[in-house]
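[1] My questions concern the predicted model and sequence given below.
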Amino acid sequence: MAQFDYVIVGAGPAGCVLANRLSADAGASVLLVEAGGADTSPLIAVPRGFGELLGDPATAWHYPTRPFGPAQRVEYWVRGKTLGGSSSVNGMVYNRGQRADYDALAALGNPGWGWDDMLPVFRTIEDNALGASELRGAGGPLQVSTSDGGDPLLEDVITAGTELGWQRAQDLNEADEERIGYTIATIRDGRRVSAAGAFLHPVMDRPNLTVALRTSVDRVVLEGGRAVGVQGRQDGQSVEYRASREVILSSGALATPKILQLSGIGDQATLAAAGVGIVVDSPNVGARMREHRAFLMQFRLTEDIGYNRLLGTPEGLEQAQAEYRATRGGPMGAPSSDIGGFFKTRAGLDRPDGQLQIAPYSLLPHQPGKAIEIEQEPGIMCIAYMLRPDSEGSVRITSADPDAPLDIDPGYFATEHDRTTSAEVLRAVRRLFSTAPLSERISHETVPGQEVRTDQEIIDAGLATGSCGYHAIGTAAMGPDDEDVVDSRLRVRGAAGLRVVDASVLPVMISGNLNGPVSALAWRAADFILGEA
C-alpha cells in the first residue's frame, strides 16, 4: 500500500494546478490520480480537434441525465477523461467571470475569495499574449491568446454588436460592461494549452510527484473521522493509496459528489436508497447544482462564406487540416467560438446577464457519443445562455456499485427568473443578427426558427435543441453554515483531512466559462493548503 502526504483525485484544471503547487515542496510527496489515460492523442493539441475528442469514450466521459422537457430528452454531459481533464477536450474559451461573482462568494461568508483576492491569482497564472496590465497577467504558466481577426463575416458580427451599444473589446476579460470581441482562448501558436500542458508536464520529473493513470477512485477511506486514503481500481485491479496529510477531491461537480456519497458522506435518504452506510450526514452533497442551459441558434448565410465549405466535406476538411499542418492557422487553429459577447437582457441591470459565443460554421443535429458534424450549406452558429441561473438540480448515486449510473437531474428552468431571462437572451441574439451589417449576410434563421416566438416556445426549443453549458457547479458548495459541504478553506465538514477543490465548491455561478476560474480556484486553494501544512 503506497503512502503519500497528499493524494489528489482528478487531473483536470484543478488537480493539475494542485499537483504543481504542492509538489513544489520537495519535502512533501504528492500522488495525482487520473481515471483516464495519458494526454497523447494528437487531436488534443489541435484546437478544432475537440469535436472528435468530445465524442470519443477514450477521451471523454458521457454522463446521461434524467429525461427532461416536453420530449423527455436524455442528454449526455461530457467531461474530459485524460490528463488535463476537460481542459484537454473543451472549446478552450477563457473567461474569468465578473468581479461581482467573486465578491458574492465573500459576501456569502467565504472570506478570501473576493475579487481583490482572486485578481492577483489570475494575473499570476496567466501568460496573456496581449501583455501584462493592471487586469491581465503575463509570464505565468497558462498561455492564452486571441485571434487577430480580419475575417469579413466575423468583423460584421462585431460591428453589429457595436451598433447595439456594446463595446468592442480587445480583451473580453478586462471589463464587465456590455462588450463583444474575438475570443480569448487557451491557445498559443495554434496549439491547445491544457491544464496538463500548463501546470503538470513542466513538473512531471519531480521525484516527489507520482501520477497514477487509468485509476478510478471509488471511495475515500475514513478512519476515526479522518480521511486517510482512497480505494479504487487501476486497470481493473484493486488499489489503495494512503494520505498522511490530506485527500483532495478534484474530480469535478459530477464525480466529486459521487465519490463523497460512495464514501458515506451525503444525504441520509440518498445514501440509504443506494445501500451505503452513512458516515457524515451532509445533506447538500450533490444538491444545489446549477448549470447553464445553452441555446443553439443557427442562421443560413446568403453567400458561400464561413467554414462550412471547408469543414463540412471530407475534401474541405483535408484542405483545412493541410493548412493547419503548414501554418498552425486556419479554421483548425481556432477555438470552438471565434467571437464572444456579454450583454444585458434588459435596461437597468448593473451588469451583463447574457453571454454569446459565435462561430462561422453551423452544425448537423448532434448524435450522442459521436463527433460533432458540420453542415455543408453555408451557415453561422451562436451558443447563448443566461449567465446566472438560480434553478437547482442534483447529482445522486443510485447504488453502492461505483459503476452504477448517476441520477443527474439538470433542474433546467425551474424558476420564473430563469425562464424569462433565457427567453430574452434568445431575443437579444436575434436583435444582433438583424442588425446591419450582419443582417445583410443572413438569409434566415434555421434553429430554432423564426416561428418560435413566445417565452414558452423559446424555453421548449432550448430544451429540445440546446445543450448544457458543461459548467455545473455547487454540488459540494462552500459556506459558513453547518449544512454547507465545505468551509471557506474547502475542508469537508465532518471529515478531517479531506478537502474538495473543483467547481463543485462554488455556491454561485461564475459569469462565463469555468476552465480558467477553476484553475485559479485551485491556485488559491493551494495557498490555504500550504499555509496549513
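    Structure received. Note that the structure is predicted; figures quoted are calculated from it, not measured.
[2] can we go C-alpha only for contacts and neighbour counts from here?
    OK.
[3] my guess is Ile8 contacts Leu31, does it?
    Yes: Ile8 is in contact with Leu31 according to CA atoms under 8 Å; the separation is 6.1 Å.
[4] so what sits against both of those two?
    Common contacts of Ile8 and Leu31, defined by CA atoms under 8 Å, 6 or more residues apart in numbering, comprise Ala19.
[5] The two: which is more packed in?
    Remark: of Ile8 and Leu31, Ile8 carries more neighbours, 28 against 24, as counted by other CA atoms under 10 Å.
[6] Residues contacting the helix or strand encompassing the more buried one, please?
    Following DSSP states H and E, one finds Ile8 within strand 2-9. Contacts to strand 2-9, defined as CA under 8 Å, 6+ apart, come from residues 15, 18-19, 28-34, 217, 229, 240-251.
[7] Just the buried subset of these, written out for PyMOL, thanks.
    Restricted to buried positions by 16 or more other CA atoms under 10 Å, the PyMOL selection for those reads:
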select buried, resi 15+18+19+29+30+31+32+33+34+217+229+240+241+242+243+245+246+247+248+249+250+251
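[8] you'd agree Gly264 is up against Leu271?
    Yes: using CA under 8 Å, Gly264 is in contact with Leu271, at 7.0 Å.
[9] Quick check: neighbours shared by those two?
    With CA under 8 Å, 6+ apart applied, the overlap between the contact sets of Gly264 and Leu271 consists of 277-278.
[10] Doesn't Pro57 lie inside a strand?
    No: going by DSSP: H, G, I helix; E, B strand; the rest coil, the assignment for Pro57 is coil, not a strand.
[11] hang on, the earlier thing: any idea how far the strand holding Ile8 is from the chain center?
    The chain centre lies 26 Å from the centre of strand 2-9; the measure is CA atoms, centre = their mean, to the nearest Å.
[12] got the buried residues for it?
    For strand 2-9, by 16+ other CA under 10 Å, it's 3-9.
[13] ranges for the helices of the stretch 301-450 of the chain?
    308-311, 314-327, 416-433 (DSSP state H, counting those that start in this stretch).
[14] Alongside the first one, take a look at this:
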Amino acid sequence: MLWSALFLLSLLPGLSHGILLEKFQDLKRNKFDFVVIGGGNAGNTVANRLTENPDYHVLVLEAGGSNENVLLSMVPKFCVETIGSAIDWNYTAQGGPVLNRDMDYPRGFILGGSSSVNCMIYTRGTREDWDRYANVTGDSGWSWDNIQPYVRKNERFTPPFDGHNTTGEFDPSVHSFDGMNSVTLSGLRHQLDTQVIQASKAVGNDSDFRFVLDMNSGNHLGIGFGQSTVLNGTRSSSATSYLGPQYINRPNLHVLLHAHVTRILSTGTAKNDLTFQGVELSQDSGATVHTVSATKEVVLSAGSIATPQILMNSGIGDRKTLTNLGIQTVHHLPSVGQNLTEQPLLSYNWVVTANDTDSEAARNATLAAEQLKQWNDTRSGPLANAPGLDLGWFRLPANASIFEEFEDPSPGPNTAHIEIQFVNGGFSLETPLPNLIGANPALLCPTSRMSHSFSS
C-alpha cells in the first residue's frame, strides 16, 4: 500500500531517555529482585508498580526493540500497517477444517507489546463479563464493582487532540481522569461517523441499533462513539505510559531490549522443588546464551503465544508433547499451550459517494504527504485518529435457531454476541481505489478453542 512505502522507512531506532539497554554487556548486574519477561501490557504494569519501592531492582526483558521514534507505532492511523511489519512477530493461525485457510495473527514485537501495534480500541467488557469471572474463579475481586478501582487506576480520560467538545459523547461518571494510560474520543468527524450516530439516535431506545452513550459503562448494547488509547494525536501504549519518561528514569528499573528468553531455569534444591528463579536468554539467535536470576520472583508475562512457548521450552507442559520435541519434562502440565480463545473479525467494504474517506489518501501521494506533515507539525488531522471511531454491540435474537443446538455462550442478556466496527475506509484491489467504508463484525463469544504448535 501507499502508506507502507511512505512510512516503513520511518522505523527509526531511538533511545532518548532512561535505562533502556540494547546489549546484555551493558547490564551492571545479573541478579535482580524481580525479572519480568515481556515488556507488554502486563509486564510494563508490573515493572512500574514494583519499582515504586526503591529497594527493588527490576529487570524487564523485551524481545523487540524500542518504541521510541517508531512512526509506524506512534501514528494512530497507521495501526493496520503494523501487520506483517518489522514490529510484528508475524505469527500465522491455521483456521482449521471449516475455514481451511491460514490467517495473520498480529502480536507486537516492540516495547509495549501489542499495545504498541493494535488499533487502540478501548473496551472494558460488560458487568456480566466480570461478574462471570468472579463466579467461575470463586474470587469476588474479579467482579465488575471490585475491578473498577483498578480499571480507573489505569485510565486517564483526555480531550481529543483538537479540543472537540465531547459533551453527550461519553459518560464522565464511569471514567477516570488521573490514571496512567490515556483514553480519548475522536477529534475529527467524517460523514460516516456523523451518519452512523444520527441513525442510531433516530431509531429510538427500543431498537437493537439504539444509541448508547458510553459502551464502557458495563452495559454496551447499541451503537456509540468509540474510545481509543490515544494521547494528543499519538498512540498511548504501556510503553509510553507505564514506562514513560517519569518512570523509565527510576534507577531501580532496567529494560533490556532484543532479549529473547529461551527458558526459565529451575533453582530448586530439593526433589520436586519447582522453584524457578533463573532466566536464560539470547540476543543473537542462540549463538550466545546469557543467564540472569531473580532473588524474589520471575514474572512470566510474555503474552498468549510466547508465555506457553517459554514454559514448554522450560520443560513445563504435556509430557508427550515435550518428549516429541526432545525436551525433558520438569513438570507435567497438559493445559500449557491449550484453550486459546480468539475473537475473529471479518472486513466488509462498501463503495460510497462520500469524498472524505481514508481511501482518498491511500490513492493520492500528495494528500498522504500533506496529512503526514500535518501530523508531524501539530499531531492533528486524519492520521491522529484510531480507525474504530464508532462501534456497535448486538445480540442474536433469543429464538435464533443456533440456540436450539448450542447453549448461549454469552455471560448474560446484556452482553453482545457481535461487535461491529464502523471504519472510514477499507481494503480493495481495485484500481483506482474507490471511496470505501467498512462495517467489520467481530465474534465476541466464540466457543472454539485454539492450541499452540511449537518447535523447541
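    Perfect, thanks for sending it. Please read all numbers here as calculations on a predicted model, not as lab measurements.
[15] coming back round to it: figure out which of the helices of the stretch 301-450 of structure 1 is closest to Leu387 of structure 1.
    Among these, helix 416-433 comes nearest to Leu387 of structure 1, with 9.2 Å by CA to CA.
[16] and for the closest one, what span of structure 2 is it aligned with?
    Counting by TM-score structural alignment, helix 416-433 of structure 1 falls onto no part of structure 2.
[17] mind checking how far the residue located most distally from the centre of structure 1 is from Val280 of structure 1?
    The outermost residue of structure 1, judged against the average C-alpha position, is Gly224 (35.3 Å), by CA atoms, centre = their mean. According to CA to CA, to the nearest Å, Gly224 of structure 1 and Val280 of structure 1 sit 12 Å apart.
[18] now Ala196 of structure 1
    Where Val280 of structure 1 is concerned, Ala196 of structure 1 sits at a distance of 33 Å (CA to CA).
[19] now do Met381 of structure 1
    47 Å.
[20] What of Leu254 of structure 1?
    In this view, Leu254 of structure 1 and Val280 of structure 1 are 19 Å apart by CA to CA.
[21] Pick out whichever of these two has more residues nearby.
    Neighbour count, other CA under 10 Å: between Leu254 of structure 1 and Val280, Leu254 has more, with 25 against 19.
[22] Now which residue in structure 2 aligns to the more buried one?
    Aligning on TM-score structural alignment places Leu254 of structure 1 opposite Ile305 in structure 2.
[23] helix or strand for that match, which one?
    helix 303-313.
[24] which part of structure 1 lines up with the helix or strand following that helix?
    Sequence-wise, the next helix or strand downstream of helix 303-313 of structure 2 (DSSP H and E) is strand 316-317. The alignment of strand 316-317 of structure 2 onto structure 1 (TM-score structural alignment) spans residues 265-266.
[25] Now that stretch on structure 2. Mean distance?
    The superposed stretch 265-266 of structure 1 is, by mean CA distance after the TM-score superposition for structure 1, a mean 0.8 Å from where its aligned residues fall in structure 2.
[26] where along the stretch 101-250 of structure 2 do the helices fall?
    In the stretch 101-250 of structure 2, the segments counted as helices under DSSP H, counting those that start in this stretch are 127-137, 144-154, 191-202, 238-241, 245-248.
[27] Deepest-packed of these, please.
    helix 238-241 (a mean of 25; mean count of other CA atoms under 10 Å).
[28] That one vs structure 1 - mean distance after superposition?
    Mean for helix 238-241 of structure 2 is 0.6 Å (mean CA distance after the TM-score superposition for structure 1).
[29] and that helix, what does it pack onto?
    If you count contacts as 3 or more CA pairs under 8 Å, 6 or more residues apart in numbering; DSSP states H and E, helix 238-241 of structure 2 packs onto helix 41-50, strand 181-183.
[30] Read off where the first one ends up in structure 1.
    If I follow you right, that is helix 41-50 of structure 2. Under TM-score structural alignment, the match for helix 41-50 of structure 2 is residues 13-22.
[31] Chain neighbours aside, what residue packs nearest to the corresponding residue of structure 1 for Trp350 of structure 2?
    Mapped onto structure 1 by TM-score structural alignment, Trp350 of structure 2 lines up with Phe299. Nearest residue to Phe299 of structure 1, sequence neighbours excluded (CA to CA, 6 or more residues apart in numbering): Glu445, at 4.3 Å.
[32] For that neighbour, list the residues it contacts.
    Here Glu445 of structure 1 is in contact with 297-300 (CA under 8 Å, 6+ apart).
[33] just Asp338 of structure 1 next, same as before
    By CA under 8 Å, 6+ apart, the neighbours of Asp338 of structure 1 are 147, 154, 182-183, 357-360.
[34] The same query, at a cut-off of 10 Å, please.
    93, 146-147, 149, 154, 181-185, 331, 357-360 (CA atoms under 10 Å, 6 or more residues apart in numbering).
[35] Between these, which sits nearest Met386 of structure 1?
    The closest of the contacts of Asp338 of structure 1, once distances to Met386 of structure 1 are taken by CA to CA, is Gln357, at 12.1 Å.
[36] what's the neighbour count on that closest one?
    Counted with other CA under 10 Å, Gln357 of structure 1 comes out at 22.
[37] and it, what pairs with it in structure 2?
    For Gln357 of structure 1, the residue aligned by TM-score structural alignment is Gln421.
[38] Surely that match touches Gly388?
    Yes: using CA atoms under 10 Å, Gln421 of structure 2 makes contact with Gly388 at a distance of 5.8 Å.
[39] Mind listing the shared neighbours of the two?
    Joint contacts of Gln421 of structure 2 and Gly388 (CA under 10 Å, 6+ apart) are 121, 226, 438-440.
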